[in-house]
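Q: What follows is a predicted protein model with its sequence.
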Amino acid sequence: MIIFDGVTITYADAVAPTLRDVDLHVDEGELCLVVGGTGAGKSTLLGAINGLVPRFTGGRLGGRVAVDGMETGRQPPREFAALVGVVGQDPLAGFVTDTVEEELAYGMEQLAVPADVMRKRVEETLDLLGIAELRRRPLRTLSGGQQQRVAIGAVLTSHPRVLVLDEPTSALDPTAAEDVLAAITRLVHDLGVTVVVAEHRMERVVQYADRLIHLPGDGTVRHGPPAEILAESVIAPPVVELGRLAGWSPLPLSVRDARRRAGPLRARLANLAPADRGTDRPSPRPADEPGEPALQGRRITVRYGDVVAVRGVDLNLRRGEVTALMGRNGSGKSSLLWALQGSGPRHGGSVTVAGVDPSTVPARRARRLVGLVPQSASDLLYLDTVAAECDQADGESAVPGGTCRALLDRITPGIAGDRHPRDLSEGQRLALVLAIQLTAAPDVVLLDEPTRGLDYRAKRRFTAIVRELAAEGRAVVLATHDVELVAVAADRVVVMAEGEIVADGPTAQVVVASPAFAPQVAKILSPQPWLTVGEIADALGEAGSRTGVGVQHGVGP
């Protein structure tokens, strides 16, 4: 169905090809998962499938790309519209209408699908993705996760034979992600649709993949069965890392497979406890030693017309504490963050930081009180080069030159200073905005889906920075659906539903008790209270040092 024959893609002024000598054949009805570090070329590979790369991105294409016998080098991208459906990293950038129902129908209108067929497909897609209640909602009023589901639905209504998805679950809560992936796998198994999906949150997708396509970052591509590629890959989900630690072969790809083999491991861990949460996990703050409040919110209310997004929420953010804000898409997380920061609407209640309300002070002072990185991080980028953005951040924050650049290199190293921010990948743009906001080092740092587009290594670097901010006495909030990030980074979890806080407590207490928000390790080793592979390795290492048996001897069959 998809053929890459000796494909090399080189962008203008690039020192090396983004893709080099790629040979790849994808069969009909195959689900391929594309993985690799931030900026490794995943979006380039996806864009080449329908000819958008290099026709709209520039650069040179060597070799041959063909889809169902049609070569992208000989046919314009419009000829692939009915054959290849594409959902990019930024759903909002691809919308062309005003409401959900209109967006779902738009692609079919361009393909001259009969009206009665269009209506039927719209209804089927609304039900398939669980968005029927959104049909008349303006697209601009949807949450990021809701927009992502609509973007996927707008492609599905045209019934393409090939579906290309770039980070399709990055803004979805765990339950919504499972629903979307179930719909995608149904298309693969029942209708023979070929799906190529790039996703940094591998733990969500890898168990469904027929083949793993790994881009190590040097332009080459490795592909094969997921367990075979992951056996040597430096990028791996927690279930695979746990399998490596335990010495399991073949490596498990799902929680179900791992649980079936985890009996001996659970037995070894039965008398151990993650008292210090391990080296990759912060120690929980004792309940009787709360940090000094950095922000106090009282009875916060946010409305959009008749829709109440936040309902009288009380929230204290303590210095030295990382708080994860979780909840399904549309639960009010982003609205609450904007209300706390001061730029967003607030129709009731009060927010106090250092004795003042951030919404009542000049922007320069407000930035030092509360910093916010929104979901659409690229909205904050307006200069021509990465270097100019970094220099501007240093100047506005009155910090030594190079501070912002140093932060950027810690999160995602290797981004050239002369590159235009709009030419960066989604993950690289997010890293740049994170560095800009963190340069001001505000007392309260609010991050809305901060790891969208970041690979596992970048997330580890990001987590280290977040922990340093907390250690310096700042309050940090991560509004996220990334349960693995929460397991590693957060001291506290606050869960929202329908604009209200429904749970608030220590991370282990809240996420282990939740089937939706529990990380993979917690699900595999339940009911034991483990959250990460790192804390298990630490506990087994300490136990081995006391008994003379090290972790390298294995923890299971």
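A: Received the coordinates, thanks.
Q: drop to CA atoms for contacts and neighbour counts, all remaining ones
A: Fine.
Q: what's around the nearest residue to Val221 once chain neighbours are set aside, how many residues?
A: Nearest residue to Val221, sequence neighbours excluded (Cα to Cα, 6 or more residues apart in numbering): Leu215, at 4.9 Å. By the measure other Cα atoms under 10 Å, the count of residues near Leu215 is 22.
Q: ok, so what distance separates Leu215 from Ala440?
A: 35 Å (Cα to Cα, to the nearest Å).
Q: Equivalent analysis for Arg78, please.
A: Distance of Arg78 to Ala440, given as Cα to Cα: 45 Å.
Q: which one of the two has more residues nearby?
A: Higher neighbour count among Arg78 and Ala440: Ala440, with 24 against 12, using other Cα under 10 Å.
Q: want to compare, so here's the second one:
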Amino acid sequence: MIRFDNVSVTYNGADRPTLSGIDLFVPEGELCLVVGSTGAGKSTLLRAVNGLVPHFTGGKLTGRVVVDGRDTATHPPRELADVVGLVGQDPVAGFVTDSVEEELAYSMESLAVPETVMRKRVEETVDLLGLADLRGRALATLSGGQQQRVAIGAALTAHPRVLVLDEPTSALDPGAAEDVLAAVHRLVHDLGMTVLVAEHRLERVAQYADRVIWLPGGGAAPVDGDPGTVLAEAPVAPPVVRLGQLAGWSPPPVSIRDARRLAGPLRERLEPITPPVSESVSGREILAATGVTVRYGNTTAVSGVDLKVTTGERVAVMGRNGSGKSSLLWALQGSGKRSGGAVVVDGADPAKLKPPARRAKIGMVPQQPADLLYLHTVATECAQADTESGRPEGTCRALVDSLAPGIPDDRHPRDLSEGQRLALVLGIALTPSPDVLLLDEPTRGLDYPAKTRLAEALRALSRDGHAVVLATHDVEFVAEVATRVVVTADGEIVADGPVEQVVTSSPVFAPQVAKVLAPRPWLTVAAVETALATR
């Protein structure tokens, strides 16, 4: 169905190819997972399937990409639209209408699908992806995760033979991600659809993959094969694979069910050892929110929330899509809407402060990091952050390098990968060293090594007396970095406590290691490794 014959892609101005000598074949009816470090070329590979590379992105493509018998060199994206459906990393960038139902119908209108057929497909897609409650909503009013589900639905209504998904679950809560991936899995097995998916949260999708393609980057040839075998070799792998390697399971399992079948002896070895608990934090109160309410028209996004955070804490705010997490963070930051209640950060209401003073007290990294970038190169963005924050020259650049090394100074921020762009915005937000740092989905687009570096940066902040509040669906990152978890539902806080208590009490928010080693509250591979080494 998809064939790459000696494909190389070099973008204008680049000193080396992003992809080099790619030879791949993806047969019909296969779900193929593409993995690799941030910037390894995953998005380029995916966009070459429908001709966006190089017809839209520019650059030079050598070799041949053939999809269902059509050569992308002679068939531009519009001539592949009936065969290939693509959902990019930023779903908002692909929207062309204003409402959910119109967006679901747009691709079919472009292909001149009869109206009666269009109506039937819209209904099928709404049911498949759980969009019934959203069908009449304006796209601009949806949360990031809801927008992502709509984008996937809009690609599916055209009934493509090939579906290409770039980070399809990055903004979805764990339950919604399972629903979407299960629906895609059914399409592969029941209808023979071919799916090519790139994802950093491998713990969500690896179990569904028939095959894994690992892009090592740096011009090296891709490695493809059985998911467990390939992921065990790659520097990016889900916790269940790393746990399997630690326990000596060969090949390492990629699903929780298979891991639990092998985990009996490991659980016995861990039985006499007490699992670690989250570190105790006894700092001073730095942030206090009382009765915070946020309303958009007749919709109440945040309903009378009380939240107190002390210095040194790393608080994870979790909850399903649309539960009010982002609205709460913006209300705390001061520049977002607040319909009622009070917020005090180190003795001041951030909503009443001017931007420079506000940034020093409370920093914010939004769900769409690019919203904060407005200059033409990485170097000028970093220099501007140093100037605005009154920090020594090179402060911001050093922070960026600690999160995503190797980003060129002269690269335009809009030309960066999602992970690189996020690292740049994180560096900018951390430059003024704010008392409180707010992060909205900070791990979108980050591979596992980058997330480990981010976790260490957040721990360093808390050790220096700062507080961190992050809204996220990334349960593995929460298990690694958080000291406390707050769960929201319908704009209210429904759970608040130490991370090991909150996440293990819910099958939805539990990390992979906790599921494999239940009922004991082990959360991370590192904790298990340390325990075994100590014993």
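A: Structure's in. What do you need? If you're wondering where the values come from, they're calculated on a predicted model, not measured in any experiment.
Q: Could you list every helix and strand that whatever helix or strand Gln245 of the second structure lives in packs against?
A: Element membership for Gln245 of the second structure, per DSSP states H and E: helix 239-247. Where contact means 3 or more Cα pairs under 8 Å, 6 or more residues apart in numbering; DSSP states H and E, helix 239-247 of the second structure is packed against helix 227-233, helix 256-262, helix 512-517, helix 525-534.
Q: again, only using 7 Å
A: helix 512-517, helix 525-534 (3 or more Cα pairs under 7 Å, 6 or more residues apart in numbering; DSSP states H and E).
Q: To what extent does the strand or helix carrying Glu124 of the second structure diverge from the first structure after superposition?
A: Secondary structure assignment for Glu124 of the second structure, by DSSP H and E: helix 115-129. Following superposition, helix 115-129 of the second structure is found to deviate from the first structure by 0.7 Å on average (mean Cα distance after the TM-score superposition for the first structure).
Q: Only the buried residues of that helix, if you could.
A: By neighbour count with 16 or more other Cα atoms under 10 Å, helix 115-129 of the second structure contains the buried residues Met118, Arg121, Val122, Glu123, Thr125, Val126, Leu128, Leu129.
Q: Could you check how far the last one is from Arg161 of the second structure?
A: I take that to be Leu129 of the second structure. Leu129 of the second structure sits 18 Å away from Arg161 of the second structure, going by Cα to Cα.
Q: Who are the contact partners of Gly88 of the second structure?
A: Residues in contact with Gly88 of the second structure (Cα atoms under 7 Å, 6 or more residues apart in numbering) are Leu165, Asp166.
Q: again, only using 8 Å
A: Taking Cα atoms under 8 Å, 6 or more residues apart in numbering as the criterion, Gly88 of the second structure is in contact with Gly94, Leu165, Asp166, Glu167, Pro168.
Q: Work out for me the element the nearest residue to the second one once chain neighbours are set aside sits within.
A: So the one you mean is Leu165 of the second structure. The shortest distance from Leu165 of the second structure to any non-neighbouring residue, by Cα to Cα, 6+ apart, is to Val197 (4.6 Å). According to DSSP H and E, Val197 of the second structure maps onto strand 194-198.
Q: Glu199 of the first structure: neighbour count?
A: Applying the criterion other Cα under 10 Å, we find 26 residues in the vicinity of Glu199 of the first structure.
Q: Make sure it is actually in contact with Thr38.
A: No: in this structure, Glu199 of the first structure is not within contact of Thr38 by Cα atoms under 8 Å, at 10.7 Å.
Q: between the helices and strands packed on helix 239-247 of the second structure, which gets nearest to Ala182 of the second structure?
A: Ala182 of the second structure sits nearest to helix 512-517 of all these, at 17.7 Å, using Cα to Cα.
Q: Which residues does the closest one contact?
A: Contact partners of helix 512-517 of the second structure, identified using Cα under 8 Å, 6+ apart, comprise 203, 239-240, 243, 256-257, 259-260, 263, 267, 476, 504, 507, 520-525.
Q: counterpart of Asp394 of the first structure in the second structure?
A: Taking TM-score structural alignment as the criterion, the aligned counterpart of Asp394 of the first structure in the second structure is Asp386.
Q: I'd like to know how far that match sits from Pro434 of the second structure.
A: Asp386 of the second structure sits 13 Å away from Pro434 of the second structure, going by Cα to Cα.
Q: before we move on, what about Val84 of the second structure?
A: Distance, Val84 of the second structure to Pro434 of the second structure, by Cα to Cα: 45 Å.
Q: check contacts around the nearest residue to Leu86 of the second structure once chain neighbours are set aside.
A: Distances taken as Cα to Cα, 6+ apart place Val164 nearest to Leu86 of the second structure, at 4.6 Å, with adjacent residues excluded. Residues counted as contacts of Val164 of the second structure (Cα under 8 Å, 6+ apart) are Leu46, Val49, Val84, Gly85, Leu86, Val87, Val195, Leu196, Val197.
Q: do Val221 of the first structure as well
A: For Val221 of the first structure, counting by Cα under 8 Å, 6+ apart, the contacting residues are Leu19, Val22, Ile213, His214, Leu215.
Q: Touching, the fourth one and Gly36? I think so.
A: Just to be clear, that refers to His214 of the first structure. Yes: at 5.7 Å, His214 of the first structure counts as touching Gly36 under the criterion of Cα under 8 Å.
Q: Show me what counts as buried in the longest helix along the first structure.
A: Longest helix in the first structure by number of residues (criterion: DSSP state H): helix 174-191. By 16+ other Cα under 10 Å, the buried positions in helix 174-191 of the first structure come out as Pro174, Ala176, Ala177, Val180, Leu181, Ile184, Thr185, Leu187, Val188.
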